[in-house]
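**Q** No letters, just coordinates:
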């Protein structure tokens, strides 16, 4: 089961990790990105998106939608 937040990024399986990070950053509201206290949470979110993408690539899933 893929993380719903990762699915909302709408990335193809062939996307690079850098593209995943860019999409994850754009997915967050600017106010959320600006709060210094959320730094660890943002880093955790980015790591989760990268892990979900790596798992999807390892499983060889085909793009849906």
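**A** That came in fine, so what should we check first? Since we're looking at a predicted model, the values are computed, not measured.
**Q** use CA for all of it now, contacts and neighbours both
**A** Will do.
**Q** Spatially central residue in the protein, please.
**A** For the chain, the residue sitting closest to the mean C-alpha position, by Cα atoms, centre = their mean, is residue 49 at 3.1 Å.
**Q** this is the comparison structure:
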């Protein structure tokens, strides 16, 4: 099962991990990005998005499927 937060990014399967990271950063509210105490949670969120994307690429899913 694909993470719902990853699906909301709306990225095709063939994009680079850097593009996934940029989209994940933009998905967060600016106030959330500014809070220093949320740094660990933000890093965990970014890692989850990258792992979901890698799993989708490994499965060979079609874009936006």
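**A** Arrived safely, thanks for sending. Everything numeric in this text was worked out from a predicted model, so none of it was measured.
**Q** What does the TM-score come to for these two?
**A** TM-score of the superposed chains, computed with TM-score structural alignment, normalised by the length of the first structure, equals 0.97; 65 aligned residues with a Cα RMSD of 0.9 Å.
**Q** Remind me which helix or strand the residue nearest to the centre of the first structure belongs to.
**A** helix 39-59 (DSSP states H and E).
**Q** mind listing what's buried in that helix?
**A** 42, 45, 46, 48, 49, 50, 52, 53, 56 (16 or more other Cα atoms under 10 Å).
**Q** Then stretch 16-26 of the first structure?
**A** 20, 21, 23, 24.
**Q** The first one against residue 50, yeah?
**A** Yes: distance between residue 20 of the first structure and residue 50: 6.6 Å, which falls inside the contact criterion (Cα atoms under 8 Å).
**Q** Distance from the chain centre to stretch 50-65 of the second structure, please.
**A** 11 Å (Cα atoms, centre = their mean, to the nearest Å).
**Q** Run through the residues that contact the residue nearest to the centre of the first structure.
**A** Listed by Cα atoms under 8 Å, 6 or more residues apart in numbering, the contact partners of residue 49 of the first structure are 5, 6, 20, 21, 24.
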